[in-house]
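[1] Sequence and predicted structure, then a few things I'm wondering about:
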Amino acid sequence: IRDMVRYQPGVSVVADPGRFGLQGFSIRGLDGNRVGMVVDDVPLPKGFGVGSFSRAGRDLIDVEAIEQVEILRGPASTLWGSDALAGIVNYRTREPTDFLARGDGRGAFYGARAGYSGRDDSVLAGAGWAAESGPWQAMVSLARREGSESENSADDPRRHANPADTLRQSALLKLIRNAGALGRWRLTLDHSRSAVDTDVQSLVNGPGQFSSTTALITDDRARRTRISADGRIDTHLPWLDSLTVLAYGQNANTRQHAEQHRRPEGRTRFFSLRVRDFAYDEDARGFKLLGQQRGDWLGIAHWNVVGVEFAHTRYRDLRDGFETNLDTGVSSTTVIGERLPVRDFPNSTGNELGVFWQDEMRLGERLALIPALRWERYRLNAHPDATYRDDNPDGEPADIRESRLTARLGARWKINARSSVFVQYAEGFRAPPFGDVNVGFTIPAFNFVARPNPNLESETSKGFEAGWRYESPELRASLAVFNNRYHNLIESRANLGTDPESGALIFQSVNRDRARIRGIEGSLDVALETWSDALAGWRLRSAAAWTEGDDTRRNQPLNTVDPARLVLGIGYDSRNGRFGGELVGTGVQRKTDVDSSTAALFRSPGYGLLDLLAWWRPTDSVRINAGVFNLADRKHWDWASSRKLLADAPDLEFFTGAGRNASVTLYVEW
């Protein structure tokens, strides 16, 4: 995933090096569920976590199934709904035509691939098939990757990455029918699963509740299955040129198991084994209708896009476990004062209905105005059962009713056939999520209480962006400046201090933050033979981003904002299409603007990395890709993975990125 967004300015990957791995993306300083993630226009499941042992991430699609990634930066709620407060990551999976275009024109494609990555000692095996016969197209793509832990660059062996065994499998099947005047229809089955067994040595004798831990063994599994049907009909009606229809069903589940071995300590005066299990399920059903029409009215050319989309989603979680006294063999389902099993939120259903419109109006040859509106209604219904009520006897979980109208207005001025400038204003909103409205639990051993908050308000944003774009066969370049303001940002399970009546430390999600995030982004892709014939085949690529964010309520920096980054690559592809390569340099600025008001936090130093990539096609049917990453073996910290560390943390090296490593992949097609 990191390699796919290498040249995407303002975008980074968020990961937990300890146990849970890749969690999602950060776009312009916001991450988590504020970033919308979709695959073939179907929303990917949300992330959810509570405590130190339970976290369902969003790394639920295999890169082997992805053909392209499109990223929209900044508030995108008008077209994509309330999950797109920070932006959208849109995956497009492979199509039969992607394979058939590489074939010999006989209407069939067969392919196999095998690879190795030194970053995690993983081995890849995959196969693909595609065929075309008359109006029918079909494809199958299968992949399996098995490996170990992602390495870091720690010098101290005690801070090496936690030993792990990893397995990821995926299957993508598509059947397409070109029905002439009745449209083009596609049926998709998309399945992926992962399993990670980890020896979490980094938390042995660790901080807080891990101070008496002698071993922590975990088994984490995730699975996602999507079935979707979509099609497009060219209607040729006076008021409608085409209609696109999408219907889908998607199921995702996470199962996590942890076995914590402990020695005697103050609260537990015996050797013990604590077993914890976490289950999280998200089931979604939805549809989307999209109509397009082009025409001229009053001398103005219009391109109207109107749409309706609906999603019904069920959310469920359960934490269970027990503690065994290893001296007596007696087990109890009460762990650190919690009587298990518990639900951290009641079984819930969410209904989202969105209606949107966009019109691209061309006023003459140069000017285009692009207004857009979206009305969205969000309903969250809680369905508490006995398990939830036993742990939350006080109060009734809340239902949420929220409606919002968001707008976007853009303008584009065409300087010439290749160059244009643009400016846009965009609004965004995010309804209070299930993970904040009704989350409640009590941990008596630590005297912690997490309370629901039915009075949460929606997060909102207003953003301005202006920029310049240039595109030709030889050169693509862009430059953008943006300034986004966010209101009522939800701080999940904020520390509200001690309850004067019970003496418990209270945690509750609250609308607290007002933020401003601004920055500059640019990208460049140029064929150097434009300047000299002697440079034929050479290409220069670059992407840069500088972002600044502030919590304007407290006048403190936003710690979610990444430091400035510059990526510069120079590559060569032979004219005969047989070989090529690229040398890529990445420079990251030292993180200086850090909110250390509650504790002195680690500030990641600046660093520079060099990667060397190469490919070779010895025959028309064989291709080999290879790469050596972090050529200079530089020790470095990625801010997104280390921003919560204390400045004097003894395990800083554990959070370093990978040292020098290599990968190679073999593709065979016939």
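    That came through fine.
[2] only C-alpha atoms for contact and neighbour calcs from this point on.
    OK.
[3] how about the helices in the stretch 251-400 of the chain?
    Under the criterion DSSP state H, counting those that start in this stretch, the stretch 251-400 of the chain contains helices at 386-391.
[4] for comparison:
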Amino acid sequence: MREISWAICLACGAAFAANAQTSAHIVAQASVLKEVVVSGSRNEQSPDDLPMTIDVINAADIEEGQIHDIRDAAKNIPNVSVRRAPARLGVVQGDTGREGNAGFNIRRLDGNRVLMMVDGIRIPRSYAFGVNSFGRDSLSIDLVKRIEIVKGPASALYGSDGIAGLVNFITYEPADFLKEGKTIGGRTSISYSGDDKGLTVSGTVAARANEVLDLQLTMAHHKASELGNKGSNEGVGATRTAPNPQKDRGNALMAKAVVNPGGRQKHVITFEHVDKRSAYELLTARSVPLVAITSVRSAEALTTMDRNRMTWDARYKVDTAVADKLQTVLSYQDAESREYAFERRNGAADRARDTYYREKTLQASVQADKTVRTASSDWVQKFTYGLDHTNATITNIQYGITPAAGEAFPLKRFPDTRESSTALSVQDELTSGKWSITPGVRVDHFSIKASQDGFLAPAMSLSDSAVSPKAGVLYRATPEWSVFGNYASGFRAPNAGQINAFFQNNSGGFYRTIPNPNLKPEKSKNIEFGARGRFENLSLDAALFYGRFSDLIQDGVLVSGVFGSASNPAVIQSVNIDNVTISGFEIKGFMNWGKFAGGLVSTPFSYGETRGRVKNTGRPLDTIDPAKLSLGVKYETAGWDVRLDASHHSAKKFSDIGAQQIGTAPATTPQFAVPSATTLDLNGQWRLSKAVRINAGIVNLTDKKYWNWFDVRGVAANLAALDSYTQPGRHFNVSLVADF
């Protein structure tokens, strides 16, 4: 609780200082107040006008913080994290690190319960089966100018998969580079990241062909090595703690055409391509010593991601009786992930697995908004309503050599599946004086149709509907303070792999994974209360939240039988098993202390803490990360600035771990509970001119050895290779950015 006291004292002291000081309103504060987001209401709106918690990472944050991927993006956001375990995988055993940056955890739910989008278009979900696991990092930060994080259920606006929240990556447009009357402009940059020896080169060119047409082309190339850690054992085998050697390559391309045929319409046509490739030498998979014929002499792996998207986003000013503005979006996306692993054995046949997962998605929507004012009342109503349709074809297939007993390649872990969803949504924002009231509801109908072709088990289909209401209230108590309350419900439909997962081991292990056509959608109800303070020198946001989540789907549940029993083999399914409650609070902001020695001094701060419990068992929820406190000091002049950030990572108490024992009885061991740690980061920017900037930083300044809980969940406390899960030690980041 000591960290809570620090956060409360800091906020109270800052608020007192803000009222006592009368220094001029600085430019940084003004820029924050003018910021707009689109994810909270599907319209451009100031986050201060929304009755919900939204975190925004803008272009300056991305550049100065040297954010290279989603893991970096989550670093300083309270109650948000991204899992990235070390790559310690084998061909038919171990799923650790296969997914890379696995995806976001928001208020302590993760995976496909967090909706991820680029420009409002859904990106592929994660997929895991057995040892295969595909993450959600199929995007490039080099294309992104703003990241919007909505905390809490977002199903009333976006439907399934937003049960915990959403992350929307907004990409650049030509107008971002064609300011001050330019007809041609752009940006080039080169950056180096010391945690993985990553080098990124990117460039953007934008041009105004005429009054109607703007064009933009962005290209980026990235290469890197393995993510560093504090492990010192560079040998081979399971006790190795140094990272496995790894080579990463990635490319990104975005082309945009913005057509303005008249003042009453705008068309944005976007093509986006992202590909990523990682090649591993799996030294940890080697057998030591080489005694059995099945001992592994060498192993390597290759993972790839490719995503292509084409989107037509059209906006019209129609000024009719039913709509003032109209937006239509049509998008097609083709995304494929691949994992290949190969091992040479001492005397037995070599083994290989080549696994593909693919989503081809068509997304279409139409949205209208209408503002209504009445002479007899000072209430103003803004109606937003629309129709969304998504149609996705999801496939998987595995090739290889030396299959498991009873299987033959090629094979499918779930049947080819067509998932479709159609939804109607409506929202009414009522505003009068100091009050804003925003009710809304969305009705979704979804279906999952599975094909029997090439699938060994009976292919099951499913269809269902969900109603997702929400209601928010915002009260602007004074010019400085506003308070809000928000109720939101959410749901997540089961996916193709959960309904129809199939695997059969007829020798040795004697177990099988079978379909479950009776899965129900996951559901949630969430309440949030918050306050915002906007003073001359202080920005302060605080929120309390409580959520009830029911019918959560748990994969890989033993529903009958015994492992290793030929007469009573184990049966595994995905089932609705968990009912969970999650509660917590967070506080964030910054304090401007005024001028000192010719520069401005400010203090950014944030703190987040969450508690969760599985009602079925009474045990803690293991996706809950320990509390984290971040406190910084920034000194800024016209030509340069420097910032020192301290982050305190609280310990994970053993009593707060639900699955305290790892393994199968009687051979169980306690799970590792991470100790607390405090790290320091030093960053700065030198503005050589109006158009040229150098950003540099030292991360983990004191070279602290520490672990993140979200990377070590499920790891035994007595693991010999525990240091392989540590975070990178002290390293340097630097980038050069030039506008033209």
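    Cool, the structure landed. Quick caveat, the model's predicted, so the values are computed rather than measured.
[5] longest strand anywhere in structure 2?
    strand 570-596 (DSSP state E).
[6] Give me the distance between it and the centre of its chain.
    Put simply, strand 570-596 of structure 2 sits 13 Å off its chain's centre (CA atoms, centre = their mean, to the nearest Å).
[7] Skip ahead from it and say which helix or strand is next.
    strand 599-614 (DSSP states H and E).
[8] check the fit of that following strand onto structure 1 and give the mean distance.
    On superposition with structure 1, the mean distance recorded for strand 599-614 of structure 2 (mean CA distance after the TM-score superposition for structure 1) is 1.2 Å.
[9] The residue nearest the centre of structure 1 is in what secondary structure piece?
    By CA atoms, centre = their mean, structure 1 has its centre lying nearest to Gly24, at 2.9 Å. Here Gly24 of structure 1, judged by DSSP H and E, is contained in strand 21-27.
[10] follow-up on the earlier one: the residue nearest to the centre of structure 1 maps to what in structure 2?
    Taking TM-score structural alignment, Gly24 of structure 1 has Gly103 as its aligned residue in structure 2.
[11] Kindly report the same for Arg408 of structure 1.
    So, by TM-score structural alignment, Arg408 of structure 1 is matched to Lys470.
[12] burial of that match, as a residue count?
    The local packing of Lys470 of structure 2 (other CA atoms under 10 Å) involves 23 other residues.
[13] Does the nearest residue to it once chain neighbours are set aside fall in a helix, a strand, or a coil region?
    Excluding the flanking residues, the one nearest Lys470 of structure 2 by CA to CA, 6 or more residues apart in numbering is Ala488, at 4.3 Å. Here Ala488 of structure 2 takes the strand state, with states given by DSSP: H, G, I helix; E, B strand; the rest coil.
[14] Contacts only, for the counterpart of Ala488 of structure 2 in structure 1.
    Under the alignment (TM-score structural alignment), Ala488 of structure 2 maps onto Ala426 of structure 1. By CA atoms under 8 Å, 6 or more residues apart in numbering, Ala426 of structure 1 lies in contact with 75-76, 78, 407-409, 462-464.
[15] With distance to Asn178 of structure 1 and secondary structure as extra columns, can I get the residues you listed in a markdown table?
    As requested, the contacts of Ala426 of structure 1 are arranged in a markdown table below (distance: CA to CA, whole Å; DSSP: H, G, I helix; E, B strand; the rest coil):
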| residue | distance to Asn178 of structure 1 | secondary structure |
| --- | --- | --- |
| Pro75 | 36 | coil |
| Ala76 | 32 | coil |
| Thr78 | 31 | helix |
| Ala407 | 36 | strand |
| Arg408 | 35 | strand |
| Leu409 | 36 | strand |
| Lys462 | 42 | strand |
| Gly463 | 41 | strand |
| Phe464 | 42 | strand |
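[16] Return the two entries of those residues that lie farthest from one another.
    Spatially, the most separated pair among the contacts of Ala426 of structure 1 is Thr78 and Phe464, at 14.3 Å (CA to CA).
[17] Between these two, which has more neighbouring residues?
    Thr78 (27 against 20).
[18] I'd like the distance between that one and Gly87 of structure 1.
    Distance from Thr78 of structure 1 to Gly87 of structure 1, counting by CA to CA, to the nearest Å: 11 Å.
[19] Same question for Gly115 of structure 1.
    For Gly115 of structure 1 relative to Gly87 of structure 1 (CA to CA), the value is 33 Å.
[20] Could you pull out the strands in the stretch 201-350 of structure 1 for me?
    In the stretch 201-350 of structure 1, the strands defined using DSSP state E, counting those that start in this stretch lie at 213-237, 240-262, 272-297, 300-325, 331-332, 334-335, 338-339, 347-363.
[21] Can I get the ones you listed in CSV including distance to Asp651 of structure 1 and mean neighbour count?
    Formatted as CSV, these follow (distance: least, CA to CA, whole Å; neighbours: other CA atoms under 10 Å):
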stretch, distance to Asp651 of structure 1, mean neighbour count
strand 213-237, 16, 19
strand 240-262, 20, 20
strand 272-297, 24, 19
strand 300-325, 28, 19
strand 331-332, 33, 14
strand 334-335, 27, 17
strand 338-339, 30, 18
strand 347-363, 38, 20
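[22] who wins for proximity to Val510 of structure 1 among those?
    strand 347-363 (20.0 Å).
[23] Which other helices and strands does the closest one contact?
    Secondary-structure packing of strand 347-363 of structure 1 (3 or more CA pairs under 8 Å, 6 or more residues apart in numbering; DSSP states H and E): strand 300-325, strand 367-383.
[24] So what's the residue count around His731 of structure 2?
    Neighbours of His731 of structure 2 (other CA under 10 Å): 18.
[25] To which residue of structure 1 is it aligned?
    In structure 1, His731 of structure 2 lands on Asn661 (TM-score structural alignment).
[26] so what's its match up against?
    So Asn661 of structure 1 contacts 117-119, 628-631 (CA under 8 Å, 6+ apart).
[27] again, only this time at 7 Å
    Applying CA atoms under 7 Å, 6 or more residues apart in numbering, we find Asn661 of structure 1 in contact with 118-119, 628-630.
[28] Just these: which are in strands?
    628-629.
[29] okay if I get the contacts of Asn661 of structure 1 as CSV plus neighbour count?
    Converted to CSV, the contacts of Asn661 of structure 1 look like this (neighbours: other CA atoms under 10 Å):
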residue, neighbour count
Gly118, 20
Arg119, 20
Val628, 18
Phe629, 22
Asn630, 23
